[in-house]
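Trainee: sequence unknown, structure follows:
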């Protein structure tokens, strides 16, 4: 049974990382959270149909999927695998090279891998061996990030209560330049905010971010296909970089930041242990001064400071910062109700009524709420702090609901006055007398709709008769019209008053 296709959002990310960031298949697989074979297959399909980056704007997700999967592509045939254990042992012999071993492999397997692919597969196999390998970090290539295990207490000046501040640490791979910042939590908003401030402090962006498998950034910790939080991946795309998490329980994958955390704890936090801080801003000010001193100190083994090494090696090769810093956004999956609204933080936002009871993806920023269905934005609202509350766009409503929503008490009275003063007076009395305004509102709408069948003259006469006899309801007016009582003459004032005479007993006689 064929595997499930990737969302086109991930396919676009694969193309961006390949053609914009120049990432290899292994790094793209780690950043997107898919296997390297899947990356290779999608890149092959895109090459066949001539799609690079940027994807033409006329190709939406559906058109891109049709272009990539129609007609079907022939899968790459499997090839005989070399005996990597024997090859690794043979390389220990003097004078034995990979080229020689590949020639022997092809002599026995004419349909085997080519030399370049043979070398790549061996390098991949060797990388999984247990002995520690010294890592080389090209300038501007990697930024290593993590939180320090140690916290700093911040005192509330009003209550005297203390709150622990978390310490974020970042280090560049080539120059070891260090950045540190205090935050209240290790949540997603603080995690991404620290990255934004780090890039601003360095004045550029690295091509990769190597992080731990913390819950804020990695949704599924996996050695081969880690899942990246969507907001975190969106931030990386905004800066033109890629997130490559370290392997689970492999701290050597991020040894640079492990050392940087140790340095920050010994050279910064240890010096602050006797100081008292009453705000996060005061703490960050002290950390910023000590980080500047740390980066200016010459490193013992290199005889040059981190700052000087950064200026010499990395500043010029960092990717430029975007025009605007990343605005933090959260992603939520919601299901629209029968009333075609989704709930976010206690407030309800509308979507087109045809999407009722469907799954909606919501992108929430500080000021806006954007709603997506199938990768297409279907609605956008200004974020409302009102809770509970409701934000409804009239265009999202069915025509019947929209017509009903356009009626207000003011409009109702205006329409009644256009029919006649008796109709206006009766509807005004309905709105005032009913226990709930909605009841009087509906009764008034019913009286106005009687004009369609009986005409405004008869409805006005029926309302006048209803006022005279005290019948102030929709049912009474309808009954008057149905029985043609509006055509009968009304009683005069003399006929309505009781007659007084000595021969008339009066009502008291019957008590």
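Mentor: Yep, it's here. A quick note: this is a predicted structure, and the numbers were derived from the prediction, not measured.
Trainee: make it CA atoms for all contacts and neighbour counts henceforth
Mentor: Fine.
Trainee: just the element for the residue positioned nearest the centre of the chain, please.
Mentor: Centroid-nearest residue in the chain: residue 331, 2.2 Å away (criterion: Cα atoms, centre = their mean). Assigned by DSSP states H and E, residue 331 belongs to strand 330-335.
Trainee: go on, residue 478?
Mentor: helix 474-482.
Trainee: name the helices or strands packed onto that helix?
Mentor: helix 437-449, helix 451-469 (3 or more Cα pairs under 8 Å, 6 or more residues apart in numbering; DSSP states H and E).
Trainee: just give me how far it sits from the chain centre.
Mentor: 55 Å (Cα atoms, centre = their mean, to the nearest Å).
Trainee: quick one on the thing from earlier: now for the strand holding residue 331, which elements pack on it?
Mentor: Using 3+ Cα pairs under 8 Å, 6+ apart, strand 330-335 sits against helix 230-239, strand 341-344, strand 359-364.
Trainee: so can I have JSON lines of these showing distance to residue 273?
Mentor: JSON lines is the format used below for the helices and strands packed on strand 330-335 (distance: least, Cα to Cα, whole Å):
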{"stretch": "helix 230-239", "distance to residue 273": "33"}
{"stretch": "strand 341-344", "distance to residue 273": "42"}
{"stretch": "strand 359-364", "distance to residue 273": "39"}
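Trainee: among the ones you listed, which is nearest residue 412?
Mentor: Evaluated over the helices and strands packed on strand 330-335, closeness to residue 412 peaks at strand 341-344, with 27.3 Å, by Cα to Cα.
Trainee: hmm, who's touching the closest one?
Mentor: 334, 335, 336, 348, 349, 350, 351, 356, 360 (Cα atoms under 8 Å, 6 or more residues apart in numbering).
Trainee: try this one next to it:
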């Protein structure tokens, strides 16, 4: 099966994302997305058809032979750039219409408008040319961590601690969300993003972020790979998460500006105050952010808050009905011979069914549960034990053990006594003799196990009878003596009644 999620491709395309942005969000090449879209169209498959399917089922539904891609008319990027710089009022729609006319005259297929603009932006980026962007309401949200941190004071230790500041901006209205968090881990970033969506009262179509190490597995000129946690987060909120290039991130001008105007301004205005916990700090940050959002623009009428409430908020995607539950996916790990896997967040081992030994699995950790998946199927779930210490041993579900492991761990002296009592008093007396024969009862467990295993091939009456005969001869009979009596009793029973108790059977002597 392909490593690219066909479900994610169809979901992003259904929400209106371009091919390139869909490719960025799904961590694959644009040509791959184009092939998947063509195959789905050929088979008349859409997002509604695969919404309730797994990745593997969606792949099987869509997969087929790709159609041959037609040749497109080339774009004269230099001509477009010259026209845009010569006349600032020039519209891309006019240049695209002229391109379409030229393409038709040359008997070649023209690019659609969205792809035309996208290719031009890529060319500008490759040639280090700035593109004047015209934002659309509720289309993009830009998220980032501020460079400078805020400070809280520990009243017990009297020490100062720095806490990072998260900034989210909607470029169309320039409306900003600012909040401090304990750290910059993936869990904090996801919580911050969820908090910003709740603050805005909806979700933009695209979320633009930095090349976060906690969320981006691979980012090269050929492909972008987001980890499983980011993919799950994006699907829950129906947004496309697009990271920018490492070292030289571009395309986040609004949030970079907001970090300077908002986060730094708030940090400087609060520098003389002392806060003793992060909640108290965030109350002051929220009040300052509200003031700055309500402040009128310098060069135009209204404010960020007014533009957001009147024009942008009604266009945001609605929030999901169920709240986001933070879940962290671990990289794939191989199940060891002890059929346990490590939950990295708590350093605790959790069991999986023993038949998955040697298989690669993924661990999904939520605030309340630890789930283990193999090839997309959940194979184990445990209540998360945050207070469990590694020295306390692993968390094991008895049903996950192999039978001989379960017998070894669960069968103790009391269990042998209980099982012997079910067979009879003579068997119980023999078992007590095995347990009291050595210096420790554990020394007799092996003989107890062997005697009780005879129940698999002989009746309880035969075992009890053999134990009675053995006790009539010896005070402490050995297992070997009892085993011999059991076999002899079984043979004599077969000779006395060779027909198995059927009086109508024909007997031959």
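Mentor: Right, received. Where do you want to start? In this text the structure is predicted, and so the values were computed from the model without any measurement.
Trainee: and for residue 11 of the second structure, the neighbour number?
Mentor: 22 (other Cα atoms under 10 Å).
Trainee: aligned partner of it in the first structure?
Mentor: Aligned counterpart of residue 11 of the second structure in the first structure: residue 16 (TM-score structural alignment).
Trainee: and its match, what does it touch?
Mentor: Counting by Cα under 8 Å, 6+ apart, residue 16 of the first structure has contacts 53, 54.
Trainee: look up the counterpart of stretch 166-173 of the second structure in the first structure, residue range please.
Mentor: Counting by TM-score structural alignment, stretch 166-173 of the second structure corresponds to residues 168-175.
Trainee: what of stretch 312-326 of the second structure?
Mentor: Counting by TM-score structural alignment, stretch 312-326 of the second structure corresponds to residues 314-328.
Trainee: in the matching stretch, what counts as buried?
Mentor: 314, 315, 318, 319, 321, 326, 328 (16 or more other Cα atoms under 10 Å).
Trainee: any chance of CSV for those residues, columns distance to residue 376 of the first structure?
Mentor: Putting these into CSV (distance: Cα to Cα, whole Å) gives the following:
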residue, distance to residue 376 of the first structure
314, 39
315, 38
318, 33
319, 30
321, 28
326, 21
328, 20
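Trainee: any chance of the residues you listed in CSV, plus distance to residue 373 of the first structure and secondary structure?
Mentor: Listed next are these as CSV, based on distance: Cα to Cα, whole Å; DSSP: H, G, I helix; E, B strand; the rest coil:
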residue, distance to residue 373 of the first structure, secondary structure
314, 42, helix
315, 41, helix
318, 36, coil
319, 33, strand
321, 31, coil
326, 23, coil
328, 21, coil
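Trainee: isn't residue 142 of the first structure right up against residue 209?
Mentor: Yes - Residue 142 of the first structure is in contact with residue 209 according to Cα atoms under 8 Å; the separation is 5.8 Å.
Trainee: ok, now which ones touch residue 454 of the first structure?
Mentor: By Cα under 8 Å, 6+ apart, the contact list for residue 454 of the first structure reads residue 481.
Trainee: can we see that at 6 Å?
Mentor: Counting by Cα atoms under 6 Å, 6 or more residues apart in numbering, residue 454 of the first structure touches no other residue.
Trainee: try residue 264 of the first structure
Mentor: With Cα under 6 Å, 6+ apart, residue 264 of the first structure has no contacts at all.
Trainee: so what would you say the end-to-end distance of the match of stretch 312-326 of the second structure is?
Mentor: This stretch, stretch 314-328 of the first structure, spans 27 Å end to end (Cα to Cα, to the nearest Å).
Trainee: need the strands for the stretch 201-350 of the second structure, in chain order.
Mentor: Under the criterion DSSP state E, counting those that start in this stretch, strands of the stretch 201-350 of the second structure are mapped to 206-209, 216-219, 224-226, 240-243, 328-329, 333-334, 340-343, 348-351.
Trainee: with the first structure overlaid, report how far the fifth one is off on average.
Mentor: In this case it means strand 328-329 of the second structure. Comparing strand 328-329 of the second structure with its match in the first structure after superposition yields a mean distance of 0.8 Å (mean Cα distance after the TM-score superposition for the first structure).
Trainee: in CSV, list the helices and strands packed on helix 474-482 of the first structure along with distance to residue 149 of the first structure.
Mentor: Converted to CSV, these look like this (distance: least, Cα to Cα, whole Å):
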stretch, distance to residue 149 of the first structure
helix 437-449, 59
helix 451-469, 76
